[in-house]
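A.B. asks: Sequence first, then the predicted structure:
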Amino acid sequence: MKTTIRILGAALLCTAAIGCSKKEVKEEAPPVDTSTSTTTGNGINDGASTVPGAYTAADLERDSCLRQRVIYFDLDSDRVRTDYNAVVNCHAKYLRDVPSAALTLEGHTDERGSREYNLGLGERRAGSVQSVLTSQGANQSQLTLTSYGEERPTCEEASESCWGQNRRVELKYGGR
């Protein structure tokens, strides 16, 4: 009788343990933004960081609008195009929601124009994105501006299509 009770008790414990176990969820790797050519990936932690204020790639992949991290510009313009308002507003909301988030805005231009002009234009483009982000509630201290001008093209052909790919601001997240 005692042996039967022990066997039933052990079986009950095993059943309870199996029923309460959590399913292991495998996460797929986040999509890679192939519209940029960087050597550091997408500029965010891989999820293994224990640095205070750091966050994982999964945080930025929760919304499809956060996956878009390149804002394109018209020729000789530093004005954020209206077709990118929703994307920039989405990033502003993320920055409001995650005060520890830090974002570098990298301004780029095509090859036309002098080096000095292009560095200035890249900085003005990054500044325009910064203005929209802060007007939507992002904290100025979360943002860093950098201009590369024409120095880091994503396309090197001499065509309008290619030049259009180089007129951009890249949004690079990283912990502070």
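C.D. replies: Structure received. Residues are numbered from 1 along each chain as shown.
A.B. asks: drop to CA atoms for contacts and neighbour counts, all remaining ones
C.D. replies: Noted.
A.B. asks: And the strands in this structure?
C.D. replies: 70-72, 101-108, 143-149, 168-175 (DSSP state E).
A.B. asks: which one of those strands is the most hemmed in?
C.D. replies: strand 101-108 (a mean of 25; mean count of other C-alpha atoms under 10 Å).
A.B. asks: now the angle between strand 168-175 and that strand, please.
C.D. replies: Inter-element angle recorded for strand 101-108 and strand 168-175: 150 degrees (by axes from the mean of the first three to the mean of the last three C-alpha atoms, to 10 degrees).
A.B. asks: name the helices or strands packed onto strand 101-108?
C.D. replies: helix 115-135, strand 143-149, strand 168-175 (3 or more C-alpha pairs under 8 Å, 6 or more residues apart in numbering; DSSP states H and E).
A.B. asks: here comes the other one, which I'd like you to weigh against the first:
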Amino acid sequence: MRKTTAMIAAITMLAVGACAKKAPEQLPPAPEGTGTDTGTNTGGVVPGSQEDFVANVSADRIFFGFDQYNVDAEDQATLQSQAQWLARNPAVRVTLEGHADERGTRDYNIALGERRANAAKNYLATLGVDPGRIDVISYGKERPAALGSNEEAWAQNRRAVTVVISR
């Protein structure tokens, strides 16, 4: 019985070892825009990309008070920085994502997130950004930036985030 068990174990080990995949001789190129490809991009950030946006604006998001969607002075400064970047990159389109904290119903938070994203869009439009370049989506409370049921987490989740979608 022990001999049979040992023989089965040995055969299993050989079979598993034979199924192991060999590493390819050459790896495929990294996806475009990741900065790790070996093509014409010799390092650095691709102009007009999300990485370029994040590196060159004061922030990619603005924050709101509880049950609020007004753009305050700090938010205005952030959006002015974003508008300047968008002016330098006229072919770029963005999506403004509206978010809410976990309190309230799903429907209420979807509507609140949309009001937050639209408030940011409207302010960017007053700064000369073509509203046709800006899409709006609300995730409500479905995509929290911070987990937790406390004021610190809630404050991080009440936001509008600007995301580059094309160039």
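C.D. replies: All right, it came through fine. Remember, it's a predicted structure, so these values are computed and weren't measured experimentally.
A.B. asks: out of the strands of the first structure, which comes closest to Lys93 of the first structure?
C.D. replies: Ranking the strands of the first structure by their distance to Lys93 of the first structure (criterion: C-alpha to C-alpha) puts strand 101-108 first, at 11.2 Å.
A.B. asks: Now do that closest one: everything it contacts.
C.D. replies: Contact with strand 101-108 of the first structure is made by 53-55, 95, 118-119, 121-126, 129-130, 142-153, 166-176, as judged by C-alpha atoms under 8 Å, 6 or more residues apart in numbering.
A.B. asks: So which bit of the second structure is it matched to?
C.D. replies: Under TM-score structural alignment, strand 101-108 of the first structure corresponds to residues 92-99 of the second structure.
A.B. asks: Distance from the matching stretch to the middle of the chain?
C.D. replies: 10 Å (C-alpha atoms, centre = their mean, to the nearest Å).
A.B. asks: sorry, back to before: next, format the helices and strands packed on strand 101-108 of the first structure as TSV and append distance to Arg79 of the first structure.
C.D. replies: Shown next, in TSV, are these (distance: least, C-alpha to C-alpha, whole Å):
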stretch	distance to Arg79 of the first structure
helix 115-135	6
strand 143-149	15
strand 168-175	11
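A.B. asks: Figure out which of those is closest to Asp46 of the first structure.
C.D. replies: Comparing these by C-alpha to C-alpha, strand 168-175 comes nearest, at 10.6 Å.
A.B. asks: what's the angle from that closest one to strand 143-149?
C.D. replies: 140 degrees.
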